[in-house]
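Enquirer: Please find the sequence and the predicted model below.
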Amino acid sequence: MDRWQALPLWDDPVQDAVPSAAPVSADAAPIAPAASDRRWCDTVGVFDLETTGVDVTVDRVVTAHVGVLGPGGEPLSARSWLADPGIEIPEGATAVHGITTAHARAHGRPAVDVVAEVVAALRELFAAGIPIVAYNAPYDFSLLKYEALRHGIEPIIDPAPVIDPLVLDKAHDRYRKGKRTLEVVAAHYAVTLTGAHDAAADAIAAGRVAQALAERFGLDAPAHELHTQQIGWARAQAESLTEYFIRIGRLDPSDALDGSWPIR
């Protein structure tokens, strides 16, 4: 079996409602490194996690998706996972992604196996020279790092190149008002997001948003250069938000938001 064909690991109505995550033929050609004369956005990896909560140090993976999109945003390859996280899934988390503790225990695979396979899938794409898109990358990559450490798996401690549409959107359309959630930003760039908070749907939408940003703002620098630029932009964005929160009284002046990117 091709390791990159889509794997329908559970019978989930939200997943079934996402046509963009359709299975890829097992005899599809393997993904090759992007040629030097191609733009980074012509072939992008995509990555997303749905989890038990928002604390990257203690919360766990519930579902995951890693895939590859072609120049028009079409899925070239995809793999999805459902894990039994080994802890109760809080009702608040279930309300977001739809996965209950009972469902994860009955249909999910051991977390150690899922985490190992997700890490291996990401390593494979990085080794092939394919940039990986993750919306709000520090969340997904950091949580995966702590999950790997928890299960005795060598973590990805310096993922690169990473493309984060949240950082890019804030950097290139700084003064646009309104929320910057994936749903809102996808709509702004005319990217359809069906079944939000499904790992496959979110990952694919984020990849297409990154491609739309590349077209809108002419982001033609090599992926590694863009990765380095995002480190500075993310730090500056955190500093600006820290100043704003202190000014409105939501943050103590002795505190500061962590601007580390793409992993904390």
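Expert: Cool, got the structure. Please read these numbers as outputs of a predicted model, since none were measured by experiment. Numbers count the residues shown, from 1 in each chain.
Enquirer: rest of the way, CA atoms for contacts and neighbours
Expert: OK.
Enquirer: so what secondary structure elements neighbour the lengthiest helix in the chain?
Expert: Longest helix in the chain, counting residues (DSSP state H): helix 223-247. Helix 223-247 is packed against strand 162-163, helix 165-172, with contacts defined by 3 or more CA pairs under 8 Å, 6 or more residues apart in numbering; DSSP states H and E.
Enquirer: and the ones you listed, which is most packed in?
Expert: Of all the helices and strands packed on helix 223-247, strand 162-163 carries the top mean neighbour count, a mean of 28, counting by mean count of other CA atoms under 10 Å.
Enquirer: ok, structure two:
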Amino acid sequence: MATWVDGPLLGFDTETTGVNPFRDRIVSAALVGRGAHGTEQRTWLIDPGVDIPEQAAAIHGISTSHAHQHGMAPRRALAEISAELTAAFRLRVPVVAFNAAFDLTIIERELERHGLLTIGERLGRPLAPVLDPLVLDRGLDSHRPGARKLVDLCGYYGVRESGRLHTADVDVEATLDVLAAQTREHPGLVERSLGDLHHWQTDQHQRWAETVNRRRQREGLDGLDAGTEWPLHTVEEPCPPTRADSVPA
């Protein structure tokens, strides 16, 4: 019997100028659709209109000059990306993103910046359903030691990356493969509805964030609170939520 894991699924990832989803800009993005009819992929290279810091360029390999010379105007690219995401959400096709709250927050803020309707405004409801392999992993095995970057989850779940991670299309493929591996290791995931999984992830992320914040408070660390909202941050924290690996992905 076919289940949601058989598709369609829409993977989403961005590469950015930094780790602040409220203030930084999208430099590249990828959408990868998977389903019964195979895989379809779209990618965008964007001229963000600001300098790309050397630290970010060293991660994803896109320099300011390259983006300026070859990138699309952000308004056009954002309109195309958001149209695809909005269509998926309207059809209740799950959007799959690693650390989804970063990517969904940054595209919504970018749409606002360029005077375009956000995805939430077009839908008239919260962005759902979303599947986030990072949040799923934390909820499924919260006590497992070690880092949980995308590369770490690839190693843990036996996923071989198809290319260099921190490239949007490669990251999306890896994220979809990790999700598939998670359903094989935890078949109970497939038995749950997408709506149930979405709400469960919301609870799991909030629980994780509150635990992290209590630990940081005990250790006397200031300005490092983890955002408790998922899959979209609506209010910028004093120290804004960042990617799971603390670098542009």
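Expert: Good, I have the coordinates. Bear in mind the structure is a predicted one, so any value in this text is a computation, not a measurement.
Enquirer: What value does the TM-score take for this pair?
Expert: Once the chains are laid over each other, their TM-score by TM-score structural alignment, normalised by the length of structure 2 reads 0.86; 224 aligned residues with a CA RMSD of 1.6 Å.
Enquirer: Now distance to A116 of structure 1 too, for the helices and strands packed on helix 223-247 of structure 1, in a markdown table please.
Expert: Putting these into a markdown table (distance: least, CA to CA, whole Å) gives the following:
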| stretch | distance to A116 of structure 1 |
| --- | --- |
| strand 162-163 | 20 |
| helix 165-172 | 26 |
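Enquirer: Could you point out which of the ones you listed sits nearest V184 of structure 1?
Expert: Of all these, helix 165-172 sits nearest to V184 of structure 1, with 10.9 Å by CA to CA.
Enquirer: equivalent range in structure 2 for that closest one?
Expert: Helix 165-172 of structure 1 lines up with residues 133-140 of structure 2 when matched by TM-score structural alignment.
Enquirer: That stretch vs structure 1, average offset?
Expert: Compared with structure 1 after the fit, stretch 133-140 of structure 2 shows a mean deviation of 0.5 Å (mean CA distance after the TM-score superposition for structure 1).
Enquirer: Identify the residue range in structure 2 corresponding to stretch 88-107 of structure 1.
Expert: Using TM-score structural alignment, stretch 88-107 of structure 1 pairs with 51-70 in structure 2.
Enquirer: do stretch 233-246 of structure 1 as well
Expert: The aligned range for stretch 233-246 of structure 1 in structure 2 is 204-217, by TM-score structural alignment.
Enquirer: buried sites along the matching stretch?
Expert: 204-206, 208-210, 212-213, 216 (16 or more other CA atoms under 10 Å).
Enquirer: Helices along structure 2, start to end?
Expert: According to DSSP H, the helices that structure 2 contains are 54-60, 64-70, 74-90, 100-113, 119-123, 133-140, 150-156, 168-185, 188-191, 194-218.
Enquirer: which residue in structure 1 lines up with L116 of structure 2?
Expert: So, by TM-score structural alignment, L116 of structure 2 is matched to I153.
Enquirer: Run a quick check on that match versus A116, I expect a contact.
Expert: Yes: using CA atoms under 8 Å, I153 of structure 1 makes contact with A116 at a distance of 6.5 Å.
Enquirer: ok, back up a step: once the two are aligned, what's the mean deviation for the match of stretch 233-246 of structure 1 against structure 1?
Expert: Using mean CA distance after the TM-score superposition for structure 1, the mean distance for stretch 204-217 of structure 2 is 0.9 Å.
Enquirer: Quick one: residues in contact with that stretch.
Expert: Contacts with stretch 204-217 of structure 2, where a contact means CA atoms under 8 Å, 6 or more residues apart in numbering, come from 135-136, 138-139, 222, 224-230.
Enquirer: Tell me the one among these nearest to E84 of structure 2.
Expert: W230 (20.6 Å).
Enquirer: give me the number of residues near the counterpart of that closest one in structure 1?
Expert: Under the alignment by TM-score structural alignment, W230 of structure 2 pairs with W261 in structure 1. Per other CA atoms under 10 Å, the neighbour tally for W261 of structure 1 reads 25.
Enquirer: now do R164 of structure 2
Expert: 11.
Enquirer: same question, H60 of structure 2
Expert: By the criterion of other CA under 10 Å, H60 of structure 2 has 21 neighbours.
Enquirer: cool, T194 of structure 1 as well?
Expert: T194 of structure 1 is flanked by 17 other residues according to other CA under 10 Å.
Enquirer: hang on, it packs against A203?
Expert: No: counting by CA under 8 Å, T194 of structure 1 stays clear of A203, with 11.4 Å between them.
Enquirer: Who are the contact partners of the residue nearest in space to the middle of structure 2?
Expert: In structure 2, the residue lying closest to the centroid (CA atoms, centre = their mean) is A100, at 3.1 Å. A100 of structure 2 is in contact with 130-132, 230-232, counting by CA under 8 Å, 6+ apart.
Enquirer: What does it correspond to in structure 1?
Expert: In structure 1, A100 of structure 2 lines up with A137, judged by TM-score structural alignment.
Enquirer: mean shift of the lengthiest strand in structure 2 relative to structure 1?
Expert: The single longest strand within structure 2, with elements called by DSSP state E, is strand 26-35. For strand 26-35 of structure 2, the mean deviation from structure 1 after alignment is 1.0 Å (mean CA distance after the TM-score superposition for structure 1).
Enquirer: Which part of structure 1 matches that strand?
Expert: Per the alignment by TM-score structural alignment, strand 26-35 of structure 2 matches residues 61-70 in structure 1.
Enquirer: Grab the nearest non-local neighbour of F47 of structure 1.
Expert: Distances taken as CA to CA, 6 or more residues apart in numbering put V66 closest to F47 of structure 1, at 4.7 Å, once the chain neighbours are dropped.
Enquirer: Distance check, that neighbour against Y139 of structure 1.
Expert: Using CA to CA, to the nearest Å, V66 of structure 1 is found at 15 Å from Y139 of structure 1.
Enquirer: So for the two, which sits in the more crowded spot?
Expert: Set V66 of structure 1 next to Y139 and count neighbours by other CA under 10 Å: V66 wins out with 28 against 20.
Enquirer: Perfect, I'm done here.
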